[in-house]
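1. I would like the atomic coordinates for the input below:
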Amino acid sequence: MQSKLLSAAAMALALMGGQGVVPDKAHAQARPPVASSAAVELSATQRAAVLSAIRQAVRSSYVFPDRAPAILARLDAAQTSGRYDVSSPNELAGLISGDLRDASQDGHVYLEYAPDRFAAASAGADATQALSEIDAAAARRDNHGLSALEILPGNVRYLKIDAFHWVSDETGRAYDDAMRFLKGGDAVIIDLRGNGGGASEAVQYLVSHFLRAGTLEITFLKAGQEPVQTRALDNLPAGRLTGTPLYVLIDQASASAAESFAYDVQQFKLGRLVGANTAGAANNNDFFPIAPGFMLSLSVGRPVHAVSGGNWEGVGVAPDTPTSSVQALDAAQAEALRALLSTTTSDAAKTDYAWALTAVEARLNPPMVDAALLQSAPGAYRNYVVTMQDGALVVARPGHPLWPAPRKLQALTADGLFAVEGLDVLRIGFKDGALQLWWKDEPAPRIIPKT
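-> Next up, the predicted model:
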C-alpha cells in the first residue's frame, strides 16, 4: 500500500545525484518499472553511482533494517558478477528490481526508470507541485482509474477499477458518478483484478460508501511520525450502498491499495471476495530520485487495520470463493444471482435472475450436448432454418428485416437448450423433432414442428 503522508520537501541525503525522498502528495501511485522510449545509454560510472545511491537509501530509510544486509549482499554479488553490466536504463531497472524484491520479499521495493518523475522530484521547492501535475494528468487520462461500468444480466451492476488514482476535488466526483450507477443494481461487483494499487485516499473514499460514517479503517505507522488514521467519511454525495450485496474480484496482480480495499471488505464483512489470493504488498512506500533518471521505491511504514490489528504483507488477501482470474467475474455473478433468487419474492425478478443464471453457469461449466441431438437439429421449422456451420448450429430467418444473417447457437444445457447470439431475450430448444422458442417474458415455449 502506498505511503501515508510523504514529506512536503525533499529530505536532503548526501548521495550522488541529489537523492531525496520524493516530495509527492500523499500516496503516489505504485508503479512497476516503466519503459522509456528515449535512447539513453548508461556508463559504468553511472551504474556504479546508481548502486551506491540505492545502498545508502536502503541503509538510511528502509523500514525493516534487519532485511538490509540481505539486500545489500544481493546487490554486491550481482554487481561483482557483472549482472548489471548493461547500458539500457530500463534493463538495469528490471534487473535491480528483481534482486531487490527477491532479497527483501517486499513488493514495494523496486527501481523504475522514469526521467519525467525524476526531473519533477529533483525540482527543489517546486517538486511537490511538479509531481502532482504528472499524477493528475495520468489520473484524468485514465478517468481516475474507473475504466468500465456495465449492467450485467439480472441487474448486477459492475465497476472495473484499474488503479486507485487521487486528485483532490476531482477524483471524488468520478467516484460519485460511479456510485450513483451502482446504487441502481440488485447486486454490485467491483473488479480489482490487475489493479496494482495507488492512493489510500481513493480507497478511503470508496470504502466509505459501505461503512458507517466515522468508522476507523486503518492506522498508518511511520518511524519518527505520529500515527495517522483514516475513517469512513461523512459527506458522500452519492449516498451509501449499505445493504446491497457486494462482490469484489481479486487476483495475484491485485496489490497494495487494491488489497487494502479487499482487506476492508473481508475484515468488516462488507461482501465476498472472488478470485485468487492477492500479491501481499501492504507496506507504505516513499520514492527516492536516483540520478540519472531513476526512482527508487522503499517501504517506510506499515498499515494496521482496525479489525485485525495487522495487515496483509507477505500473505495477501485470500478469496472467499477461490477461482481462476479468468472465471472470477462469472463466478461472482453466479453467486450474486443465486443469492438474489433465494431472497426475492417477485416472480418477475425470479424469472430475470434464473434466465441470467443459466447463461452464466453455462460459461462456467460448458455443457456437452448429445451428438444425436446435434445431428437431428438441422432443418426447416416454418420460417426458421437451422443448419450446421463449422461444427456449430446456427439459426436463420430468411427474409426477416431484423434478422439479416444467421445467428450462432451456444449450448446452455446438456438437454439441448441454446442461447441465440446477440439476442438475449430468446432461447431455442430442440425436442421430439420440433423447435422450441423460449421467449424471456413467456412462461412456456412456442412449439414449431419441422417442415
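
2. From here on, just use CA atoms for contacts and neighbour counts.
-> Will do.

3. Does anything pack onto the lengthiest strand in the chain? Which helices or strands?
-> Ordering each strand of the chain by length in residues (DSSP state E) puts strand 294-305 first. If contacts are counted by 3 or more CA pairs under 8 Å, 6 or more residues apart in numbering; DSSP states H and E, strand 294-305 sits against helix 44-61, strand 110-113, helix 115-121, strand 216-222, strand 284-290.

4. quick one, which of the ones you listed is nearest to residue 315?
-> Nearest to residue 315, of all the helices and strands packed on strand 294-305, is strand 284-290, at 15.8 Å by CA to CA.

5. what angle do that closest one and strand 294-305 make?
-> Using axes from the mean of the first three to the mean of the last three CA atoms, to 10 degrees, the inter-axis angle of strand 284-290 relative to strand 294-305 is 170 degrees.

6. re earlier: how about TSV for the helices and strands packed on strand 294-305, with distance to residue 181 and mean neighbour count added?
-> TSV is the format used below for those (distance: least, CA to CA, whole Å; neighbours: other CA atoms under 10 Å):
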stretch	distance to residue 181	mean neighbour count
helix 44-61	43	18
strand 110-113	37	28
helix 115-121	35	22
strand 216-222	25	20
strand 284-290	32	29
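
7. I would like the residues contacting the very next helix or strand once past the longest strand of the chain, please.
-> On the C-terminal side of strand 294-305, the nearest following helix or strand under DSSP states H and E is strand 321-322. Residues outside strand 321-322 that contact it (CA atoms under 8 Å, 6 or more residues apart in numbering) are 272, 273, 274, 275, 276, 277.

8. again, only this time at 6 Å
-> 274, 275, 276 (CA atoms under 6 Å, 6 or more residues apart in numbering).

9. Tabulate the helices and strands packed on strand 294-305 (CSV), appending distance to residue 268.
-> CSV is the format used below for these (distance: least, CA to CA, whole Å):
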stretch, distance to residue 268
helix 44-61, 33
strand 110-113, 31
helix 115-121, 37
strand 216-222, 9
strand 284-290, 21
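
10. To compare with the earlier structure, here is another sequence to fold:
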Amino acid sequence: MQKFVAALFALVLALGAVRPVTAYPPIARDQPDLAIDGTTRATVIEKMLAALERGYVFPEVATRLVADIRRRVHKQEYENIASARILAAVLTDNLQQLSRDRHLRVVYSHKPLSTLQQPAQAERFNSWRNHGFQKVERLAGNIGYLELHGFVTPAQAAETAAAAMRFVAYTDALIIDLRANGGGSPRMVALLSSYLLEGKPVHLNTIYARPNDSKSETWTSADLPSPRFLDKEVYLLTSRKTFSAAEEFAYNLKALGRVTIVGETTAGGAHPGSLERLDEHFGVFIPYARSVNPITGTNWEGTGVAPDIAVPAELALKTAHIAAMEKVLARSSDEFASDDLRKSIAAAQVELDELKKKLASVPSGRMQHSARIDAG
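-> Predicted structure coming up:
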C-alpha cells in the first residue's frame, strides 16, 4: 500500500503541476494489466516517436532514438507483446539504454490518464499528502528534522512550507530528509532554498527549453512569511531513490556551499519535462529541457549528486544527527546545553552502532531501503 501511495503521489506531482516538473511519473507495479492488440501497439509507438522528434531536449539523440525504435519495429521485436505493462516497460528500457536519460519513460496506467489529469484532483491529493511534508520535529540536542517526500508547487505548498520552517526556526541545526523524495516543482525548490539563504535573491538554476528555444531562470525569494534558517548547519539526507527536483535542491545548495549531504549518490535525473498522453492508458514523459547551474555550468544528469559523507541510506539520519550535534557542541558556551548534547551524542552513537550491526547481519549486506528505518 505504501508503494502504491508513493507512486500515485509522484504521478500526481507530474500530472497536477501547472508547469512542467522534473519528476517522471512512476505507476504502481501492482495495478491490473491490460490486453492490447496490434493497432494499439502501433499507435502508441508512432505517437511516442512523434513526441520524441517534436520535443526531446537533444534533437540529435531523438533522431537516434527514433531510428533505433523503427529498426526494432522492422525486426518485429514488439510483435508478440500483448500486455500493456510489458510494452511500457520494454519501450522504456529501449529508450533509456540509448539515451541514458532516467526521465525518459513510457508509462502505463490501468486507470484512464484523462481522469488523472484534473487539477482539482491533483490538488486534493497533494493536500491529503500534506504537500509532501511528511514529518517535522525537534530531535535530541535541539536539532530540527524535516522529512520531505515531494516538491509540490508553491501555489499549493507555500503555506505548509512556511509552517514547517517556522517550527524549526529556533533549532540549532537542521536535517532535511530527501531519501524518499522523487522530485516535483522547480519553483518549490527555489522557495524552500530561500529559507536557507540570505535575503538577497540568489540565482539557482537556468532551464533551457527546446520547444521554444528559451531560457528561464529560477531565483530565491526576497520576501518570506517565516524566518530564514541562517548561520546554522543544514544537512541533507539522500539515497539512490532521491531524484529530479530533489536532486536539484541538493545540487544547488551544495554548489553554494550551504549544506552537508549525508547518504548515497542520488539517481541522476536533471532534464525537466512533461507527460504527453499517447492514448487513454499510455503516456510518455518527454524531457524537453535541461538544467544549467550558474556556478558549475552543468548539472547532475547521469552522475547524480555525490554525498559529502557517504553512508548507506539507512544510516544517514543517525550519522547526520551526530554530526549536527557535534558541530553545535563545538560552539556551545552554555553548560546545561553542552551537557545535554554530550549525553545525546553518546545515546545516538549507541543507536548508530546498533544499526550498523543490523545492517551488517543482512545476508545481502544491505537492508531493503526504508526512508524511516533510522528515524527513531
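
11. one step back: most surrounded residue in the contacts of strand 321-322 of structure 1?
-> residue 274 (29 neighbours; other CA atoms under 10 Å).

12. Run a quick check on that one versus residue 246, I expect a contact.
-> No. Between residue 274 of structure 1 and residue 246 there is no contact under CA atoms under 6 Å: 10.6 Å.

13. before we move on, back to that, just tell me which of the helices and strands packed on strand 294-305 of structure 1 ends up closest to residue 349 of structure 1.
-> Closest to residue 349 of structure 1 of those is strand 216-222 (CA to CA; 35.5 Å).

14. Which residue numbers in structure 2 does that closest one align to?
-> Aligning strand 216-222 of structure 1 against structure 2 (TM-score structural alignment) gives residues 203-209.

15. Please apply the same query to stretch 428-435 of structure 1.
-> Per TM-score structural alignment, stretch 428-435 of structure 1 has no counterpart in structure 2.

16. what do you get for stretch 356-364 of structure 1?
-> Mapping stretch 356-364 of structure 1 onto structure 2 (TM-score structural alignment) gives residues 344-352.

17. One more: stretch 375-384 of structure 1?
-> Taking TM-score structural alignment, stretch 375-384 of structure 1 hits no residues over in structure 2.

18. In contact with whatever residue of structure 1 lines up with residue 289 of structure 2, which residues?
-> Residue 289 of structure 2 maps onto residue 301 in structure 1, with residues paired by TM-score structural alignment. Residues near residue 301 of structure 1 by CA under 6 Å, 6+ apart: 63, 221, 222, 283, 284.

19. pretty sure the second one is in contact with residue 227, am I right?
-> So that's residue 221 of structure 1. Yes. Using CA under 6 Å, residue 221 of structure 1 makes contact with residue 227 at a distance of 5.0 Å.

20. How much space separates the counterpart of residue 96 of structure 1 in structure 2 from residue 41 of structure 2?
-> Aligned by TM-score structural alignment, residue 96 of structure 1 pairs with residue 91 of structure 2. For residue 91 of structure 2, the distance to residue 41 of structure 2 (CA to CA, to the nearest Å) stands at 11 Å.

21. Considering the contacts of residue 301 of structure 1, which are maintained in structure 2?
-> Contacts conserved in structure 2 for the contacts of residue 301 of structure 1, counting by both residues aligned by TM-score structural alignment, their matches' CA atoms under 6 Å: 63, 221, 222, 283, 284.

22. how about the residues you listed in CSV, adding distance to residue 103 of structure 1?
-> Shown next, in CSV, are those (distance: CA to CA, whole Å):
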residue, distance to residue 103 of structure 1
63, 14
221, 23
222, 22
283, 16
284, 18
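
23. Please, where are all the strands along the stretch 101-250 of structure 1?
-> Along the stretch 101-250 of structure 1, counting by DSSP state E, counting those that start in this stretch, strands occupy 110-113, 146-152, 156-161, 187-191, 216-222, 228-231, 246-250.

24. can the ones you listed go into JSON lines with extra columns for distance to residue 389 of structure 1?
-> Formatted as JSON lines, the strands of the stretch 101-250 of structure 1 follow (distance: least, CA to CA, whole Å):
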{"stretch": "strand 110-113", "distance to residue 389 of structure 1": "51"}
{"stretch": "strand 146-152", "distance to residue 389 of structure 1": "29"}
{"stretch": "strand 156-161", "distance to residue 389 of structure 1": "34"}
{"stretch": "strand 187-191", "distance to residue 389 of structure 1": "36"}
{"stretch": "strand 216-222", "distance to residue 389 of structure 1": "57"}
{"stretch": "strand 228-231", "distance to residue 389 of structure 1": "59"}
{"stretch": "strand 246-250", "distance to residue 389 of structure 1": "36"}
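
25. Can you tell me the number of residues neighbouring the aligned partner of residue 152 of structure 2 in structure 1?
-> The alignment partner of residue 152 of structure 2 in structure 1, by TM-score structural alignment, is residue 165. Neighbour count for residue 165 of structure 1, taken as other CA under 10 Å: 28.

26. gap between residue 165 of structure 1 and residue 200 of structure 1?
-> 9 Å.

27. try residue 85 of structure 1
-> Residue 85 of structure 1 is 38 Å from residue 200 of structure 1, by CA to CA.

28. ok, those two, which is more surrounded?
-> residue 200 (28 against 17).

29. what helix or strand does the alignment partner in structure 1 of residue 81 of structure 2 sit in?
-> The alignment partner of residue 81 of structure 2 in structure 1, by TM-score structural alignment, is residue 86. Remark: residue 86 of structure 1 resides in no helix or strand, with elements defined by DSSP H and E.
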